[in-house]
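[1] 3D, please:
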Amino acid sequence: MMNVEIYTRDGCGYCTRAKKLLDVRAPGYTEYNATVEPKYREEMMTRSGGTTFPQVFVGAVHVGGCDDLYALDRDGKLKTLLETGALA
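    This next block holds a predicted model:
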């Protein structure tokens, strides 16, 4: 299973939704909460180019946000990404 990282902030419904899916598909993911540690917002923006929460990474692949994560899961690609670190 690939390393999974998610950048979140408190009060974000999309973050909560993304974490629910990751709880099922990739338990043991690493969460970086920018509310608790503000430096994570800048780190997230540098890594992803995105400014919205959440931002999800699987291995070296930037998945994107919550909707992107769910789209990969719907298409059956999230499982492959978690297993191989690559999108088919």
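[2] going forward, measure contacts between C-alpha atoms and count neighbours the same way
    Noted.
[3] so which residue is smack in the middle of the chain?
    The centroid of the chain falls nearest to residue 56 when counting by Cα atoms, centre = their mean (1.9 Å).
[4] this one next, for a side-by-side:
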Amino acid sequence: MMTQPAITIYTTPTCPFCVRAKALLNQKGVSFDEINVAADPQLRDDMMQRANGRRSVPQIFIGDVHVGGSDDLYDLERDGKLDQMLSGEIV
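    As a prediction, this is how the structure comes out:
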């Protein structure tokens, strides 16, 4: 049986795209670690290093795979790939 990969989402409290991305993950019933980068420049630097320099939030990771932002997450869902990634079937 495949185990769910760790999901990390970097967010800020006032970001509507972050809310939208978390809503989809919640709808999928998966747990995720949320890292608020608003108050801590070091956390944002960590996020940017992981996300190839992208500063915008959210930045979403499924396992070690950088998914991108909210639109990228919804694109995976539309293409039928999100469930496979969340279940660990594809990386």
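[5] can you calculate the TM-score here?
    Here the TM-score for the pair of chains, by TM-score structural alignment, normalised by the length of the first structure, is 0.90; 87 aligned residues with a Cα RMSD of 1.4 Å.
[6] re earlier: does the residue nearest to the centre of the first structure count as helix, strand or coil?
    Classification of residue 56 of the first structure using DSSP: H, G, I helix; E, B strand; the rest coil returns strand.
[7] translate it into the numbering of the second structure.
    Mapped onto the second structure by TM-score structural alignment, residue 56 of the first structure lines up with residue 60.
[8] can I assume its match is in contact with residue 9?
    Yes: contact criterion Cα atoms under 8 Å: residue 60 of the second structure and residue 9 qualify, at 4.5 Å.
[9] sorry, back to before: check contacts around the residue lying closest to the residue nearest to the centre of the first structure once chain neighbours are set aside.
    Spatially, and ignoring its direct neighbours in sequence, residue 56 of the first structure is nearest to residue 6 (4.5 Å; Cα to Cα, 6 or more residues apart in numbering). Residue 6 of the first structure sits next to 29-32, 54-57 when contact means Cα atoms under 8 Å, 6 or more residues apart in numbering.
[10] since that was my last question, I'll sign off now.
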